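Novice: let me see the structure of the following:
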Amino acid sequence: MTDPNQPPSYPASSSPAPGAGAPVAPPQQVNIAFWLYIVGAALSLLSLIVSLVTIGASRDAIQRQIESQGQQVPNGAVDAAVGIGITFAIVFGILYIAAYVLFAVFMRRGANWARIVLLVVTVLSLFGILDGFGLGAARVVVGVIATVLIFLKPANEYFAAVKASKAPRA
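Specialist: Sure thing, here's the model as predicted:
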C-alpha cells in the first residue's frame, strides 16, 4: 500500500523522451560565422557612435542650408528636429544591434529561421554599403562572409541534424 503523504513514483526510463535527440555541436564554420555576426554588430554600434559624434556638423549644415534659401525657421526648430533624429537613431540602432545579436545566437543554436533572417538582413544591408563612414562597408563584407559560411555543406548538415533531433519520433 502506498503512503498518501508521499508523491507517486514512476519507473525510470532509460530511453530519451520523444523528440529529444543528442545535442548537435555546431561545426567550426558556424562558430566562425557567429563571431563574424558579432563583429558586424560591433561595427554597427561603432557606426552609430560615430554618427552621433558628428551630428553637430550635420546640424550646422542644415542651419546654413535653410538660411541660404532665405527661409525663416523658429529658434530651436532645427535643434528639436536634430534631437528627435538622434533619439530615433539611438533607439532603432540599439534595437537593430540587439536583434542582430539575438538572431546570431539562435543561428548558432541551429535555428534555420534565424539563418534565413540573417540572409535577408545581409542582402538588405547591401543597399546601405556606403553608410556609416566606411564602417558600413566593413559590416557588409563581414556579414556576407558569415552568410556564405552558414550556407556551405557542413553548416547545412548541422541545421538539418538540429531539425532532425527536434522532430517527433514515431
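Novice: CA atoms for contacts and neighbours, from now on please.
Specialist: OK.
Novice: who's in contact with the residue nearest the centre of the chain?
Specialist: Most central in the chain under CA atoms, centre = their mean is residue 100, positioned 0.6 Å from the mean C-alpha point. Taking CA atoms under 8 Å, 6 or more residues apart in numbering, we find residue 100 in contact with 37, 41, 118.
Novice: another sequence for comparison is provided below:
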Amino acid sequence: MTDSANYPNHPDSATTGHPVAAERPSTVEGAFWAFIASTVLGLVGGVLIFASRDAIAAALRDSTRRSGGTLTDAQIDQAVNITMIVALVIAVIIAALYLLFAFKLRAGRNWARIVLTVITALQLISLLAGQSTVLGYVSVAAAVVGVILSFLTPSNAYFAAAARIR
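Specialist: Here you go, the predicted structure:
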C-alpha cells in the first residue's frame, strides 16, 4: 500500500519536493457514507416527531389533569410547539456538526474520527438507556458501521499518511 503513487513515500514526492496526497481507501469512503446515512436518518426521525404532535399534546393534557395542573389547552399546545421547534433546531445544529466531522474524517483528520467515535458511543448508550424508534436504531447502527470502518487497517494507514503530509 505504501508503494502506491498516492502515498507520501512514493518516488514522485521526491521529484516534486512535495508529498503526494494519500488515496482515500474504500473503508474511509464507507465510513463517511455511513455517518452521512446516520445523520440523515436522525434528521428524518426528528422531523417525523411532528407527526406525533397531537399525541404528545394529548399525553401532556392527561398528565396535567391527573396531577391537578392548571395549564389551559392553549398553554399546553404552545408548550408542545415550542418544545418541538427547539428540539428540531438542536437536532439540525447537531446534524451540521456531525456532517462537519464526517467531512473532516473523509479528509484524513484523525481528531474527527475520534470525535465521531465518542458521539457514536454516546448515541449507543442513549439508545440502550431509553426508548427509541426503528429509525433511531438504524441511525446508531449506521454510525457503528462508520466507526468500525474508520478503524480498519486501510483507514489507519490513510490517517497516518494524511498526518505525515500535514
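Novice: hmm, back to that, which one (most neighbours) among the contacts of residue 100 of the first structure?
Specialist: Within the contacts of residue 100 of the first structure, residue 37 tops the neighbour count with 25 neighbours, counted by other CA atoms under 10 Å.
Novice: that one -> the second structure?
Specialist: Under the alignment (TM-score structural alignment), residue 37 of the first structure maps onto residue 35 of the second structure.
Novice: what's the answer for residue 103 of the first structure, then?
Specialist: Counting by TM-score structural alignment, residue 103 of the first structure lines up with residue 101 in the second structure.
Novice: how about its match: what's its closest non-neighbour residue?
Specialist: Sequence neighbours aside, residue 112 is the residue nearest to residue 101 of the second structure in space, at 5.1 Å (criterion: CA to CA, 6 or more residues apart in numbering).
Novice: for the helix ranked longest in the second structure, which residues meet the burial criterion?
Specialist: The residue-count maximum for a helix in the second structure (DSSP state H) belongs to helix 73-106. Residues of helix 73-106 of the second structure classed as buried: 76-77, 80, 84, 88, 91-92, 95, 98-99, 101-106 (neighbour count, 16 or more other CA atoms under 10 Å).
Novice: same question for stretch 130-137 of the second structure.
Specialist: The neighbour-count check on stretch 130-137 of the second structure (16+ other CA under 10 Å) flags 135, 136, 137 as buried.
Novice: now stretch 38-47 of the second structure
Specialist: Buried, per 16+ other CA under 10 Å, within stretch 38-47 of the second structure: 38, 39, 40, 41, 42, 43, 45, 46, 47.
Novice: quick one: it to chain centroid distance?
Specialist: 10 Å (CA atoms, centre = their mean, to the nearest Å).
Novice: that one vs the first structure - mean distance after superposition?
Specialist: By mean CA distance after the TM-score superposition for the first structure, the fitted stretch 38-47 of the second structure averages 0.7 Å away from its aligned residues in the first structure.
Novice: what is the equivalent residue in the second structure for residue 49 of the first structure?
Specialist: That one, residue 49 of the first structure, aligns with residue 47 by TM-score structural alignment.
Novice: could you single out the nearest of the buried residues of stretch 130-137 of the second structure to residue 128 of the second structure?
Specialist: Distance to residue 128 of the second structure across these (CA to CA) is lowest for residue 137, with 9.6 Å.
Novice: the first structure: helices as residue ranges?
Specialist: Under DSSP H, the first structure gives helices at 28-53, 55-68, 77-108, 112-125, 135-149, 153-166.
Novice: so which of these is nearest residue 20 of the first structure?
Specialist: helix 153-166 (6.1 Å).
Novice: many thanks, have a good one.
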